[in-house]
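Visitor: Sequence and predicted structure, then a few things I'm wondering about:
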Amino acid sequence: MTEPLRIVVINSDLLVDDPQDAHVFSQAERSRSLRIGLLESGFNLVASLPADVYLTERLAQLQPDMIIVDAESDARDALEHVVMATRDERRPIVMFTNDNDSGNARAAVAAGVSAYIVAGLQTERIRPILDVAMARFQHEQALRQELAATRTELNELSAVLQDRKVIDRAKAMLMQRQQLSEEAAYAKLRKTAMDKNLKIVEVAQRMLDVADLLS
């Protein structure tokens, strides 16, 4: 049986200091509804944390599968803390907010948010939203890994081509100075490399360096 997703909710308004403050009270009720909805949907809510300077350390300890940012007026500040805290160990981030500013939504997605949900705290919506966010995150991670692998291959190919240029220059020098054929010049480089327990390109580079010093 698949283990339920381990989720951490980030909310800076965890405490209601003034019950007469309608805005703060409303935000607290939103947060409470979200946590109840997560539990009713079968998720493992491991913690509710403030977006503060200790967030990186706390996330490293808890190792959640997903992070939910529940924020309203301070959405951008909370998101910045979460993005910084997950910079070295990426995780899917879902943002629930009442902020319907399209500019903020675009900025959130650009920062790495997998889903930006406005006024979407209905319990029946939570699971499909998180499922889609997780699928999107996994797809993006696969693309990043593929891109990284391609870059590595290109770097390796570039290094091989560079080594070949060095060897070709050394061969050309031996052919000119010692009147050798191309095959004989390469054989000389290879024998020297075997005798000195070096790579052929290392022998070739040393020959070129000595030639430059003597020229």
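Guide: That came through, no problem.

Visitor: hey, let's count contacts and neighbours off CA atoms from now on
Guide: Will do.

Visitor: for the residue nearest the centre of the chain, helix, strand, or coil?
Guide: The geometric centre of the chain, computed from its C-alpha atoms, lies nearest to residue 90 (C-alpha atoms, centre = their mean), at 5.1 Å. With DSSP: H, G, I helix; E, B strand; the rest coil as the basis, residue 90 sits in coil.

Visitor: ok, structure two:
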Amino acid sequence: MASKLRITILEPDPERARMIVDGLCDAGDYSITIIGDETSLNQRLSELNPDVVLVDIANPNRDTLEQLSLASGAASRPVAMFVDRSDPDLTKAAIEAGLSAYVVDGLHKNRIKPVIDAAIARFNMVAKIRNERDAAKAALADRKTIDRAKGLLIAAKGISEDEAYSLLRKTAMDQGRKVVDVATALVTASELLK
């Protein structure tokens, strides 16, 4: 059985917080926590470790967006923000802060669940892209290290590029290591010998 989605709501107005909770309860079974003020927000969210953060704020500014993004861990969980009004600069700042959803004049009981679903979907999509980018960067770094090690072997042994790679691969297989690990060790050793 899947565990309940843990949602933390940042809302100072008890009446609006109740409306959000009611909207969530009508839409499903969630574990809901309400934070009524921003005091020690970072610590409290760290302790709660929610799956999703919902923020309702009447008139955000750039500082508020940055603070909420940092405190709520927008890079590690979906964050949806409801605002009463906005402008293009604040919308852009919200997106740059990593918020998964930025909804203007959207805090209506029947819209809360669809906004959460959209925020989760967008967060997952961005996380997948971020992971793919990081994997591509790591693969490129590994490739550069292997190429550097091959260059060292070519210079030291007077062999071809294919022979240098075969030597790296054979050494890796003999030692039960990855080719990139052997290449890294060779590059590191060559730097020590300079």
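Guide: Structure received. This one's a predicted model, so the numbers in the text were calculated from it and none came from an experiment.

Visitor: Tell me which residue of structure 2 lines up with the residue nearest to the centre of structure 1.
Guide: The criterion is TM-score structural alignment: under it, residue 90 of structure 1 has residue 76 as its aligned partner in structure 2.

Visitor: With residue 126 of structure 1 instead?
Guide: For residue 126 of structure 1, the aligned residue in structure 2 is residue 112 (criterion: TM-score structural alignment).

Visitor: dump the residue contacts of its match.
Guide: Contact criterion C-alpha atoms under 8 Å, 6 or more residues apart in numbering gives 20, 23-24 as the residues in contact with residue 112 of structure 2.

Visitor: hey, where'd the helices end up in structure 1?
Guide: With DSSP state H as the definition, structure 1 shows helices at residue ranges 22-40, 55-62, 75-85, 102-111, 123-177, 182-196, 200-214.

Visitor: what residues are up against residue 79 of structure 2?
Guide: For residue 79 of structure 2, the contacting residues are 52-55, 69, 72, 99-101, 119, by C-alpha under 8 Å, 6+ apart.

Visitor: From residue 185 of structure 1, how far out is the residue nearest to the centre of structure 1?
Guide: Residue 90 of structure 1 sits at a distance of 52 Å from residue 185 of structure 1 (criterion: C-alpha to C-alpha, to the nearest Å).

Visitor: picking that back up, ok, the contacts of residue 112 of structure 2 in structure 1, which still hold?
Guide: Checking the contacts of residue 112 of structure 2 against structure 1 (both residues aligned by TM-score structural alignment, their matches' C-alpha atoms under 8 Å), the contacts still present are 23-24.

Visitor: Distance to residue 4 of structure 2 added to the contacts of residue 112 of structure 2, as a markdown table?
Guide: Converted to a markdown table, the contacts of residue 112 of structure 2 look like this (distance: C-alpha to C-alpha, whole Å):
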| residue | distance to residue 4 of structure 2 |
| --- | --- |
| 20 | 17 |
| 23 | 16 |
| 24 | 12 |
